[in-house]
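Visitor: build me a model from this:
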Amino acid sequence: MTTLAGETTGQMLWRRLRSPAAWSETVDLFAILTAASLPWSTSLAGIFNALMLLCMVPFLDVREFLQSLKRPICAAPIALVLLALVGTLWSDAAWGARFYAVNPTVKLLVLPVLLYHFARSPRGHWVFVAFLVSCALLSVMSWLVFFHPTLSLKPPDEPNSRGIFVKNYIDQSQEFTLCAVGLSYPIVKLLQQKRVWLAALLAAIALSFFINMAFVVISRTALVTVPIMLAVFGLLHLKWRSVLVIFAALAAIAALTWKTSSTLHNTIETFSVQYELYKDKGIPTSIGLRLEFWRKSLGFFAEAPVFGHGTGSTRGLFEQAATGGPHQASSEVIGNPHNQTLNVAVQWGVVGVIILYTMWAVHFFLFRGDALANWIGLLVVVQNVFTSLFNSHLFDFHEGWMYVLGVGVAGGMVCNSRRTGRSPGEARN
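Guide: Below is the predicted model:
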């Protein structure tokens, strides 16, 4: 079979296999597929990510890539992974548990790769478009499952499964929150450009995410962090008068939602109810367990403050500290204290905490600037930092990959703009 130019299909394929530009396009495609599949499937996201990394190998400029690793934005996540590996040497846990605890940190090694690639690719914005469209479709599916629970792939008796098609309500709330607040920047910019209809479309999409969380299901973590993320946007991109008007309108909407949404009302009420049950009777409620985990983790940290107890030691420490009856919060054993700082501090002490906060800080300051990529990257970092007060989201699969993809792609776009002098996301000639 030949093409119109007389070139056989085999020759055309061979030419593409020898083309760095073609491999770069393939890497972009698999990055887009990774972002699109993440809200739906961990397996597909893992497969597409592996293929993306594999397609970078044939024409990778090794010297330039290794040079890029010296930058703090790359060195900090690598240092955290290396600390997890070295931390296996002084841990008392079984070797299987030690290497199992290293695994959640390994995804951070993909960050420097994404930063390197998307500092040279003009298609980073399509990764975010794919994630937004995928989450919008998941929102539609969430409403369908809400009205027809038999469509869900989750067991019907699983707690907080209403309106959840795949995964869980925490992951879904994180996705919807990031998309809804993330759209605030392009909406404001489009309004400034008098592109009202497109701004209205994006506003409707953002509002649909908030309505879903208000009337279907929302995690307490998202409920706490949404106001913080909105405040960050207002302080960075709006005038004080606009901030006051918008927050007054949001307060009115919140009050109306509080009156009409039983889902939101019940979610907020669980804060005080669960705390009282834990405080008075020691019942292992969700909030009570977190308080118990944090209290014990602070004690473990105080025992080994500098280098911690070693990688994978957390579960063994909780087993030794378990007291009380089988249905008491004090008897619960866990390998994750549901706080990113304490998770790191127990295993690797102050050294680990310094590296963790250094990574967050260098990534935060990377996104100084007024462009969409800067805003998305900044929002991803802010969300991860604040939700990690209540979970170990950097080490969790779903939220961890949201951080790696968000910071890696947006960070690469920002680095590209500084190198070329173009706005992040602007296509190259």
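
Visitor: hey, let's count contacts and neighbours off CA atoms from now on
Guide: Will do.

Visitor: ok, residues contacting stretch 155-165?
Guide: 138, 141-147, 149-154, 168-169, 172, 216-217 (Cα atoms under 8 Å, 6 or more residues apart in numbering).

Visitor: from one end of stretch 332-339 to the other, what's the distance?
Guide: 16 Å (Cα to Cα, to the nearest Å).

Visitor: buried stuff in that stretch?
Guide: For stretch 332-339, a neighbour-count test (16 or more other Cα atoms under 10 Å) marks 332-333, 335-339 as buried.

Visitor: just send those residues back as CSV, with secondary structure too.
Guide: Output for the buried residues of stretch 332-339, formatted as CSV (DSSP: H, G, I helix; E, B strand; the rest coil):
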residue, secondary structure
332, coil
333, coil
335, coil
336, coil
337, coil
338, coil
339, coil
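
Visitor: okay if I get the residues you listed as JSON lines plus distance to residue 120?
Guide: As requested, those are exported to JSON lines (distance: Cα to Cα, whole Å):
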{"residue": "332", "distance to residue 120": "49"}
{"residue": "333", "distance to residue 120": "46"}
{"residue": "335", "distance to residue 120": "40"}
{"residue": "336", "distance to residue 120": "37"}
{"residue": "337", "distance to residue 120": "39"}
{"residue": "338", "distance to residue 120": "37"}
{"residue": "339", "distance to residue 120": "35"}
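
Visitor: another one to check against the first:
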Amino acid sequence: MSAILAAEQAARRRVQIRNNMQHPSPPSLGSTAAPVGGRIERIARQTLLLAAFSIPFSTALANLFAGLTLIAFVAALLGDRSLARALRTPAALLALALLALVLVGATWSVAPPDEVQDGMRKYAKLMVLPLALCLCWRAPALPARVLYASLGGCAVLATSLYLVWLDSMPTSSLGWWRVGDMSDPYAFRNHITIGILLSFAACASFLLATYAQGTRARLALLGVGVYFGAPILMGNGRTGYVGLFIGLFALYLLRGRVTFLRSALVAAAMSLLFAGVYMVSPNVKTRMDLLVTEVSQNDATTPNGLRISFMKTGVQAVAARPLLGYGTGSFSEVYAPEAQRIWGASPETARVRHQPHSEPLLLAVQLGVPGVALYFALLGAIGKAALARRDPMADALALLLAIFGLTSLFNSLLWDPTEAYWFLLLAGALYGHCIRQRATAQ
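Guide: Reported below is the predicted structural model:
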């Protein structure tokens, strides 16, 4: 009797195995049973890491490795369609929807054809987020490696700034990178980009220190954070000062015991700290005093007066055409009459093509309310995923979103190549970690 039962069980197992082979069930999003990918997909992951490392200091290398990642991803996707399953997640859908609106916006743009094409190229970088997401959501270790690769690239950038102050930074005879001096310290990137990238790198290092187990590791990460943060305060970029302030306060909200009184005290303490830096740092004092002077003079020929002019013209343009805006790449054309009024006596200056140094305003002028709605919906989807978990990578995503989202109010960060690549790649990778963890928990 037992032999008969054993034979029946063996027959049922053979039937089950045959059915599974004929009709395999697809891996669920975030499942630890998902395949880790073949050789081509692993190549795409390696080039993604190289892109994350290169972004802080080399546009050419970042473009090269991003392009190679896209090529390898498409090749891997042809062999494994499940790789694209993460495209159904909210952040990926919203990024692609915003890109689609940019492409459709070209049909009603008032800009010249070359500027329409330039606008489409600028926002084509939105593909980086779903690309990084698809490569990271089923590779548990990859999001952290992307973060560390980005911090490694920021270490190259910060070290270059220290070499500038020591008058030891090499220059390129071919003009491949730019180098400042002690009075105007910069290397590879401009002040705005340096400030944004290093403010996140500093605060991310402090964040990782709060998770470190040993005292030595915690002190080492704190030291790394200071190494990243010092060039911001010693440099000339006001965006970096703001980004560092935002990042430190966001770090408190993520890792501290939050109460209204405690938050007020922390904000006051940080304000006093920055006031002290203002008093002792010649660069900080000079830049902030110049900001106050230019704003009070309301002179559109000064850098900060020009920003105010951008804001006024942009708000007026949005009020005139709020539904669909003026089309992709249209801001410089919309601003052209104001530029002619300001610099009529200088034809070369009057013909400069401008953007308003505010991502929401730039999208509103080009694509109206739908463009701005999609932008903030994208940030909201990323933030929702980041706050759903409490671990180092999810907190790093929340920190990234806080710094990028708030500094984008007065900088066109998706329009600018370095900041866009940096944010979209990091956000896609860390978002992949968050949705994987959430799906596994369910």
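
Visitor: TM-score of the superposed pair?
Guide: Remark: TM-score between the superposed chains equals 0.84 [TM-score structural alignment, normalised by the length of the first structure]; 395 aligned residues with a Cα RMSD of 2.6 Å.

Visitor: returning to that earlier point: out of the contacts of stretch 155-165 of the first structure, which are buried?
Guide: The neighbour count (16+ other Cα under 10 Å) marks 138, 141-146, 149, 152, 154, 168-169, 172, 216-217 as buried among the contacts of stretch 155-165 of the first structure.

Visitor: closest to residue 253 of the first structure out of those?
Guide: Distance to residue 253 of the first structure across these (Cα to Cα) is lowest for residue 216, with 16.8 Å.

Visitor: ok, the equivalent of residue 376 of the first structure over in the second structure - contacts?
Guide: Matched by TM-score structural alignment, residue 376 of the first structure corresponds to residue 396 in the second structure. Each residue near residue 396 of the second structure by Cα under 8 Å, 6+ apart is listed here: 204, 207, 430.

Visitor: secondary structure class for the alignment partner in the first structure of the second one?
Guide: By that I understand residue 207 of the second structure. Correspondence of residue 207 of the second structure to the first structure, assessed by TM-score structural alignment: residue 185. Three-state assignment for residue 185 of the first structure (three-state DSSP): helix.

Visitor: surely residue 185 of the first structure and residue 378 touch.
Guide: No. In this structure, residue 185 of the first structure is not within contact of residue 378 by Cα atoms under 8 Å, at 11.7 Å.

Visitor: returning to what we had before: now the strand or helix carrying the match of residue 376 of the first structure on the first structure. Mean distance?
Guide: Assigned by DSSP states H and E, residue 396 of the second structure belongs to helix 392-407. Here helix 392-407 of the second structure, set against the first structure after superposition, deviates by a mean of 1.3 Å using mean Cα distance after the TM-score superposition for the first structure.

Visitor: buried stuff in the next helix-or-strand element following that helix?
Guide: Next helix or strand after helix 392-407 of the second structure toward the C-terminus (DSSP H and E): helix 417-441. Across helix 417-441 of the second structure, burial judged by 16+ other Cα under 10 Å covers 417-438.

Visitor: how about the residue mapped onto residue 198 of the first structure from the second structure: what's its closest non-neighbour residue?
Guide: Aligned against the second structure by TM-score structural alignment, residue 198 of the first structure finds its counterpart in residue 217. Nearest residue to residue 217 of the second structure in three dimensions, chain neighbours excluded: residue 209, at 7.2 Å (Cα to Cα, 6 or more residues apart in numbering).

Visitor: over to residue 157 of the second structure?
Guide: Using Cα to Cα, 6+ apart, the nearest residue to residue 157 of the second structure is residue 57, at 5.9 Å.

Visitor: residues near that neighbour, how many?
Guide: Close neighbours of residue 57 of the second structure, defined as other Cα atoms under 10 Å, add up to 22.

Visitor: map it onto the first structure.
Guide: Aligning on TM-score structural alignment places residue 57 of the second structure opposite residue 40 in the first structure.

Visitor: and that match, which of the three is it?
Guide: Classification of residue 40 of the first structure by three-state DSSP places it in coil.

Visitor: under the alignment, what does residue 313 of the second structure map to in the first structure?
Guide: Per TM-score structural alignment, residue 313 of the second structure is aligned with residue 296.

Visitor: so who does that match touch?
Guide: The contact partners of residue 296 of the first structure, by Cα under 8 Å, 6+ apart, come to 318, 321.

Visitor: can you rerun that using 10 Å?
Guide: Counting by Cα atoms under 10 Å, 6 or more residues apart in numbering, residue 296 of the first structure touches 290, 302, 317-318, 321-322, 330, 337, 342, 346.

Visitor: excluding chain neighbours, what is closest to residue 248 of the second structure?
Guide: Distances taken as Cα to Cα, 6+ apart place residue 203 nearest to residue 248 of the second structure, at 6.2 Å, with adjacent residues excluded.

Visitor: that neighbour and residue 144 of the second structure: what is the separation?
Guide: 16 Å.

Visitor: looking at the two, which is more packed in?
Guide: residue 203 (30 against 18).

Visitor: identify the residue spatially nearest to the equivalent of residue 431 of the second structure over in the first structure, adjacent ones excluded.
Guide: Under the alignment (TM-score structural alignment), residue 431 of the second structure maps onto residue 411 of the first structure. Sequence neighbours aside, residue 115 is the residue nearest to residue 411 of the first structure in space, at 5.8 Å (criterion: Cα to Cα, 6+ apart).

Visitor: what does the one you found align to in the second structure?
Guide: Counting by TM-score structural alignment, residue 115 of the first structure lines up with residue 133 in the second structure.

Visitor: what's the burial count for that match?
Guide: Neighbours of residue 133 of the second structure (other Cα under 10 Å): 30.

Visitor: in terms of helices and strands, where is it?
Guide: Secondary structure assignment for residue 133 of the second structure, by DSSP H and E: helix 128-136.

Visitor: no further queries at this time; thank you.
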